[in-house]
Structure formats: C-alpha cells, structure tokens
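Enquirer: What would the 3D arrangement of this be:
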Amino acid sequence: MSLSGALSSAISALNAQSSALAMISDNIANSSTVGYKTSSASFESLVTNTSGASSYSSGGVTASATSNITTQGLLTSTTTATNIAIQGNGFFPVTTSLTGGSTLYTRNGAFTIDSDGYLVNNGAYLLGWRTDTDGNVIGTASEGNLVPIDTSVAKTSSGATTTTSFAANLPADAAVNDTFTTSMPLYDSLGTSSTMQVTWTKTAENTWSASFGKPTLASDSTTTLAAAPTDTISVSFNSDGSLASTSPSPATVTISDWTTGAANSTITLDLGTVGGKDGLTQLSSDLSTPAVTIDSIESDGLAFGKLSSVAVGDDGTVNATYSNGETIAIYKIPVATFTASAELEAQSGGLYATTAASGSATLQESGANGAGTIYGSELESSTTDTNEQFSSMISAQQAYSAASQVITAVNKMFDTLIAAI
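Expert: Next up is the predicted model:
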C-alpha cells in the first residue's frame, strides 16, 4: 500500500468520524426536544482497485446520515390540554402560513393557542378538518379540506329549545272542566332563558287539553318575551292511566315574534310512549283537592355561554367548552401516513417535507387504517438515548484518534524516505 494511499485513507476516516461525531452531538443536544428523531452514521468502504494479487490500492471510508424517523418515542403526560402525541405510525399536518402555505408534517405535538386563537407550535399552524357539533367531518376528509385550526371559530354558544319532555300525572279524579297549571323552561335561539305556563284542562273522561301562556323572562316573570302560542294539544288516556294518543302527533307548539329578536321556535312536546307510563299519566291523585304531580319537566337548549377552554381528545377531536357547561366538537385532527416515511426531508423545527421517494401523504382519522392513535395532553419524547450516544461518541473518538495516528506514522515514514534520498 502506498504512503499517499494510506494518508488519503486516514483523512477519509477523519472526515467520516467527524460526521459521525456531529450526528452524535446533534442527538445529545436534542435529547429533550419533543418528537426529535435521532440520526445515526452509516459507514461504507471506498475501494479504488481490488484487482491484482501483488498490489493494493486503498480507498478509505465514507459516512452517510440515517434518520430514524419511524422510531417511536415515549409518550409522557402534560398539563396542557392542547398538547398531542401519536402512538404509532404517522405525522401531524401543519403549515407555516395561514394562506397559501405548503403542507409540512411533524411529530412534535407541543401545540398551544396563540393570540388569534390558532393552534401553533414554533410558527407552524396545526391543520384539521372542520366538524359539526357531533364530531363528524364537514365535507370530505381530504387534504383539500384541511384548514388551520382556529379555536375561536365558535367563541360563544347558545341553543334554542327544540324538545320538552314531561313526566307528570294528571289527576284522574279531577272533574270535567277542571284546570291545572304547570310551567316549562325554554331557551330562545339567542340563549335567553324563559318559562311558559301550560294550562291542563280536563275536557272529558280520560281526555285533556293543553294550552299555553306567554313566555316570560326566567329571572323576571313580569317581563313578557313573546305572544302566547295559539296551539292546543289534545291528550287522551287508556283506562289503566297510560297514554293513549295526542293530537297533533307529535305534539308541537310554535312561539313567534320573540321580543329578544330570536328566531321563531318550534318545540316538540315529548309526552311519553303511547301505551306506556313513562311520560304523562292519568291516575287518581288520592287527594281531597286533586292536583298535578310533576316528576320532571325538562327542556333542551342552552343559555348564552362564552368559550372557556379548548382540549384535544384521544381520538383527535378538538373540543370547545363554554361557560354554560356545553362541550362541542369543532375540528378533527388527521394523521398523515407515508409509504416511505424514512425518505421524508427533515427541516428545522421538527418539520418534514415530502419527497419523490417518500410519496404523498395519506390522511386518516386517528387509529384508522394503520394510522397511529392521537392522545391528548401527552407529548412524544425525543428518541435520544444518552447512554447509547455516549458509547457511540467514545467509539468515534477512538476511531478518530487511531486515524490521526496513521497520519503521524505516514508523516514519519515520509521523513525517513526523504532522508534516504
């Protein structure tokens, strides 16, 4: 082996071990970086000429970086409700611009809410699908339907009453034309809380009618909020006191011209199951003065509420909670998978870009079709094992020192050769 070849080989070793040490340094520096994936050096020999039995021409070594992108990091719990992590295969889709930005991917789920209400992490906006209040994706679950997640998309919450359920007994021992009153709670479409009186009149044996008064403000019964509905409901009972029928069926009442400016309300009255005793019944009150016995009168709908908190559920659903106690789904976070994740191009900030080798992203809901599962209030730790990195560092240091000794030896041999000339 020629001295110049030995020198060249030793220099290539220094370069290769320097590269390996740089990777080790990066790994150790990012041992606490959320979602960080370690890089490792892969060494390959360089051979310039292997022919001939009596001579050898040295080549050396080269080092290339291998990013262990698909390695799973340990999930750890956090106290931030918008932190998320993936257990399994996949990435979170993000963009660095609210408009016109390209889609990138990350495993770093340390998202927080910025001053504008968006979920962000190091300048990257988390992307998701808009959902209805039940968590169903609106439109198609496709990349073209992804939008930056804006938690302020629904800052307030309210809901008009659409159903009122009655569980009460009308006294069978009441005389025809006797009347009794109950009240039912209501919410208009603006979230105003009100009550409306229901007058029950016994019109014949086993038959009653219900009429309705003016809705009034729940906090002040002297304030009228709408005219009295004109609807009248007829209710009949079987001989055993169970509900026989209602007219109309289903029983409904309409409230128009709210003074609050709310939309007209149409409320379905759930009076129970025909033939059952789970709603209205007509049984003897066994009182000297017959009276209506109320178990419950409950209405849906919600008072006005302000957004109080946002959290991500374990299925990737972004939930908004309001001061009125309502919690609704506003977005669904997808999981992006690739045919060759290891071929993604790494960028600063824990971001990855697609390449021709990685293929395009396939978007799935959490845990579906081989995609990883999203967990809320958790983060994925760095995959750096400092013990392993220190061991690799010692090996790189020893190899570097040995290569430098080869250079020293070659230098002395050159001196000897020159002195002999």
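Enquirer: all contacts plus neighbour counts: C-alpha atoms, from now on.
Expert: Will do.
Enquirer: Is it correct that S25 falls within a strand?
Expert: No: checked against DSSP: H, G, I helix; E, B strand; the rest coil, S25 lies outside a strand; its state is helix.
Enquirer: what residues are up against it?
Expert: By Cα atoms under 8 Å, 6 or more residues apart in numbering, S25 lies in contact with nothing.
Enquirer: quick one: it from A396, how far?
Expert: Distance, S25 to A396, using Cα to Cα, to the nearest Å: 11 Å.
Enquirer: Also A402?
Expert: 10 Å.
Enquirer: For N121, which non-adjacent residue is closest in space?
Expert: Closest residue to N121 apart from its sequence neighbours, by Cα to Cα, 6 or more residues apart in numbering: F111 at 4.8 Å.
Enquirer: what sits against the one you found?
Expert: 82-84, 119-121, 126.
Enquirer: again, 10 Å this time
Expert: The neighbours of F111, taking Cα atoms under 10 Å, 6 or more residues apart in numbering as the test, are 80-84, 118-126, 379.
Enquirer: Proceed likewise with the subsequent sequence, for comparison:
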Amino acid sequence: MAFQQGLSGLNATSKNLSVIGNNIANANTYGSKASRAEFADMYANAMNGSGGSAIGIGVNLTGVTQRFSQGNITTTESGLDLAINGNGFFQLDAAGTTVYSRNGQFTLDKEGNLTNSSGQKLLGYAANPDGIIIPSTVQALQLPTAGVAPNATSQVALEFNLDSRVAGPSAALTFDPADPNTYNNATSVTVYDAKGQELALTSYFRKSDTVVDTWDIYLTANGMPMPADGSPAVAAMTFAADGGSMTAPVGTIPLVIDAGVPLTAGGTSLQIDFDLDLAGATQYGAAFSVTDLSQDGYAPGQLTGVSIDKTGVIKAQYSNGQSKSAGQLVLATFRNPQGLQPLGGNAWSSSFASGDPIVGAAGQGNFGLLQSGALEESNVDLTAELVNMITAQRAYQANAQSIKTEDQVLQTLVNLR
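Expert: Got it, this is the predicted structure:
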C-alpha cells in the first residue's frame, strides 16, 4: 500500500516548507543563519532479505542543519554595532549561562554594561584602572561612567633648531622675559600640576658665546622666572661643531616649578617636579623653528564616548583628549558549529556535538576581525529560498496525488464483483 509513502512524503515536505518559511521570515534578521532540512529514505526489514526487489516505505527527516557562512556586512550609524568578519561568535551572559551569537546590536544599560535587546551582557576581558587589559577571567564588560583623574607633568621634551648665524644680545643686557631684546627666541608649552591646573611653561633661548656656540635657556611659569641654583639660566647648551647635537647638558635636566605660582583663572598652583629633555635640539644655519613640543601631563576629563577597534579593544574617550582601554571583548569558535543548539533570540548554546568553545581575541587564529558601526546581515538567499519553496510545493502536490491514486486503486479493488 502506497499510503505510507505518500503520507511520509507529505509530512517531510511540510517540514521542508516550514524550514524554508523560517528562512524567508528571518531574511532581514541580523546575524541569522539559513537552515536546511535533510532527508533520508526508509526501507522495511524483511526476514528473507530485501534483495534487489526492495521497495522503500517513504522518507524521513533526519535533521535541520544551519549554514554558518558569512553574511553581508552593512554599515550603521551606531558605534556600538559590531559585525564579525570571520568564524567567531560573540559571548553573552544570559542569567549566568554563556550563549553565543552573531548579532552585534549592542547598547549600554544604566550600569554601563554592553547588552543586546534581550538584556544579555557581552563578555570579554576587563581592564584595570590604568587601562591595561588583563587577559584572565572572561566577564561582563562594564564601561566606566566616571571621568579620568588629572596627571601631573613629569617630563617635558623640546625639539627645535637655533639659528647658528645670529648674534646674541649685548652682554650688558640682563635677561628679562618682558624685553625681547634680552633673548633671541622663545617657545611655550602647557604643563599641569597634580590637580590638573594649567601653567604656561615658556622657554627663552639667548646666545651667550658665539665662539663655542653656547646658548643659555631660561624658563618662566605663567610669567614667573624659574631660578636654578641661584642663577636665572636653568642650563647652558653647548653644541657640536656641526650643530647636529648638543655636547652639554647630557641627559635630562631635573627642574621644579615651586608651589604658589599664580594661575590665570585665580588661585595658585601645586609644585611640579619634571625633567626637561633637550636631546632633540640642533643649531644649524636656518631660522629658528620648533618641530615638536611634548609633555605627559593632562587635566581631568569626563567620559565623552567609546570606540571599539577591529581586535575588540574598547577605548574610552575623555574630554581632555585622553583615551584608555576599558576592556576587550572575546570571541569564541567551535570545532563543529553545526552542533550548536539554537535557542532563539539570535543565540546558540554549545553542546556535546559542537565541542567546547575555543576562546580568544579578534584577529587571532580564525576568530575573524570586528567592524564597529556595522552589522552582519542574514545569509539567507531570498531568491533561492523562493525557488525552493515552489519546488517543495510541487513535491507536496505530487505526494498528495500519490495518495489519491492509491485511494482510487483501492476503491477499484473493493468494487470488484
């Protein structure tokens, strides 16, 4: 009797249509992966063996597998949207259970956690207060909400060229920062005390000896002179014959800006201990020019935004121009992604068939790279799914026709007289 074959065909084709319909329904779901129904034929066991005359008894659904091929990546306007270009999965904390997803639509909750629309928290490595990522325990990533504390200047580096062709001021004129005739050149850089208060550190250069190419350097903080060892000049710079390097001083010059220097906006500054580095100074036959001014202090700042690079490092950006790492999200891969158990909500869980997750940072191995401000689209081929749906529909009609034909045969047998 062919009823069983036709009935199994209807059942299998119905499930195939359900799989195709689910693919079509999720064609616009970010991070979704297309599924495929897989079938196998069935044969009855016979006592005397089936031999070459065995007739199958229908079809059976053996499984529904997902295709984890890469979906197209589309850009968005949110910097917290993430797309994986590779084989990795996001790790998410779902009420204490780790689940895995390819959907990178994340937002910040009120506690600073990166979460998806289901409230699942993105997992990764945390960073210490100095912004150093500690690759140890994987935990929920929580972005800082407080600002960054100020940092007092500890080193100032000046890179400049002094014109070897000029003559120094008259020896009868003592240095006076208010009188340009008492020095040759000047440049200024902003430094910070322990409170993050700004002071203008100005360097004045005065040629003191033409024969041996010696220059005196004077410093003021917010216009107040900085004497050193009772002398107004903090150092005497002597250059080599070719002007390409200094012969003195050697190394950095330790200096102190005394506490109590008046600030521009009122109040007074704290003491600043710093080293002055002049190793980049030259004396060539060219006009005075400053090529680099740097110092390592900064004012306090408030959090203004976050960004995520292609390796998953989360950078916190502050109003004072500083940035530091706030963590690094960690991806997972599996030896057999087909063995992952779908949970719905764009998430999967690991299983015995998938194997244990292999955890690592983006950019390593086959985890892939991250793209911020982008999302991975579903890998469903809508055109192919519509064609498959038409084919499945015809198969359903054919199986129904086989049952109808068997019914007519049976009716003919019953009506024999």
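Enquirer: The residue nearest to N121 of structure 1 pairs with which position in structure 2?
Expert: Alignment note: F111 of structure 1 maps to F106 in structure 2; criterion TM-score structural alignment.
Enquirer: Mind telling me what element the nearest residue to T266 of structure 1 once chain neighbours are set aside is part of?
Expert: Spatial nearest neighbour of T266 of structure 1, excluding adjacent residues (Cα to Cα, 6+ apart): T254 at 4.4 Å. Taking DSSP states H and E as the definition, one finds T254 of structure 1 inside strand 251-255.
Enquirer: contact partners of the helix or strand following that strand?
Expert: Toward the C-terminus, strand 251-255 of structure 1 is succeeded by strand 265-270 as the next helix or strand (DSSP H and E). The contact list for strand 265-270 of structure 1 (Cα under 10 Å, 6+ apart) reads 160-167, 186-189, 233, 249-258, 279-280, 297-300.
Enquirer: which helices and strands does the helix or strand just after strand 265-270 of structure 1 pack with?
Expert: Sequence order places strand 280-283 as the next helix or strand after strand 265-270 of structure 1, per DSSP H and E. Contact analysis of strand 280-283 of structure 1 by 3 or more Cα pairs under 10 Å, 6 or more residues apart in numbering; DSSP states H and E lists strand 163-171, strand 233-237, strand 243-247, strand 293-299 as its packing neighbours.
Enquirer: Quick one: closest of those strands to N145 of structure 1.
Expert: Taking Cα to Cα, strand 163-171 is the member of these nearest to N145 of structure 1, at 33.8 Å.
Enquirer: Tell me which helix or strand comes right after the closest one.
Expert: With secondary structure assigned by DSSP H and E, strand 163-171 of structure 1 is succeeded by strand 179-187.
Enquirer: packing partners for that following strand?
Expert: strand 163-171, strand 193-204, strand 207-212, strand 216-217, strand 265-270, strand 293-299, strand 302-312.
Enquirer: Mind putting these into TSV with distance to G350 of structure 1 and mean neighbour count?
Expert: Below are these laid out as TSV (distance: least, Cα to Cα, whole Å; neighbours: other Cα atoms under 10 Å):
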stretch	distance to G350 of structure 1	mean neighbour count
strand 163-171	50	20
strand 193-204	49	19
strand 207-212	63	20
strand 216-217	55	21
strand 265-270	51	18
strand 293-299	49	15
strand 302-312	21	19
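Enquirer: Export these as TSV, with columns for distance to S242 of structure 1.
Expert: Shown next, in TSV, are those (distance: least, Cα to Cα, whole Å):
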stretch	distance to S242 of structure 1
strand 163-171	10
strand 193-204	16
strand 207-212	12
strand 216-217	32
strand 265-270	14
strand 293-299	15
strand 302-312	31
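Enquirer: Which neighbours do A402 and A396 of structure 1 have in common?
Expert: Common neighbours of A402 of structure 1 and A396 (Cα under 10 Å, 6+ apart) are L14.
Enquirer: Counting neighbours, go ahead and name the busier of these two.
Expert: A396 (20 against 15; other Cα atoms under 10 Å).
Enquirer: Looks to me like that one is in a strand.
Expert: No: A396 of structure 1: not assigned to a strand; according to three-state DSSP it is helix.
Enquirer: pretty sure it is touching S40, no?
Expert: No: if you go by Cα atoms under 10 Å, A396 of structure 1 and S40 don't touch, sitting 11.8 Å apart.
Enquirer: Spell out which residues are contacts of both of these two.
Expert: Contacts common to A396 of structure 1 and S40, judged by Cα under 10 Å, 6+ apart, are 19-21, 24.
Enquirer: rewinding a little: which members of the contacts of strand 265-270 of structure 1 are classed as buried?
Expert: 160-167, 186-189, 233, 251-253, 255-256, 258, 279-280, 297, 299 (16 or more other Cα atoms under 10 Å).
Enquirer: My understanding was that the residue nearest to T266 of structure 1 contacts T230; is that so?
Expert: Yes: between T254 of structure 1 and T230 there is a contact at 7.9 Å, judged by Cα under 10 Å.
Enquirer: sorry, back to before: how much space separates the residue nearest to T266 of structure 1 from S115 of structure 1?
Expert: 42 Å.
Enquirer: Same question for S366 of structure 1.
Expert: Applying Cα to Cα to S366 of structure 1 and S115 of structure 1 gives a distance of 28 Å.
Enquirer: more crowded one of the two?
Expert: Neighbour count, other Cα under 10 Å: between S366 of structure 1 and S115, S366 has more, with 24 against 7.
Enquirer: Nearest spatial neighbour of the more buried one, chain-adjacent residues omitted?
Expert: That would be T373: by Cα to Cα, 6+ apart, it lies 4.8 Å from S366 of structure 1.
Enquirer: Please convert the shared contacts of A396 and S40 of structure 1 to CSV, extending it with secondary structure, distance to N145 of structure 1 and neighbour count.
Expert: Shown next, in CSV, are the shared contacts of A396 and S40 of structure 1 (DSSP: H, G, I helix; E, B strand; the rest coil; distance: Cα to Cα, whole Å; neighbours: other Cα atoms under 10 Å):
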residue, secondary structure, distance to N145 of structure 1, neighbour count
S19, helix, 42, 19
A20, helix, 42, 25
L21, helix, 44, 22
I24, helix, 40, 25
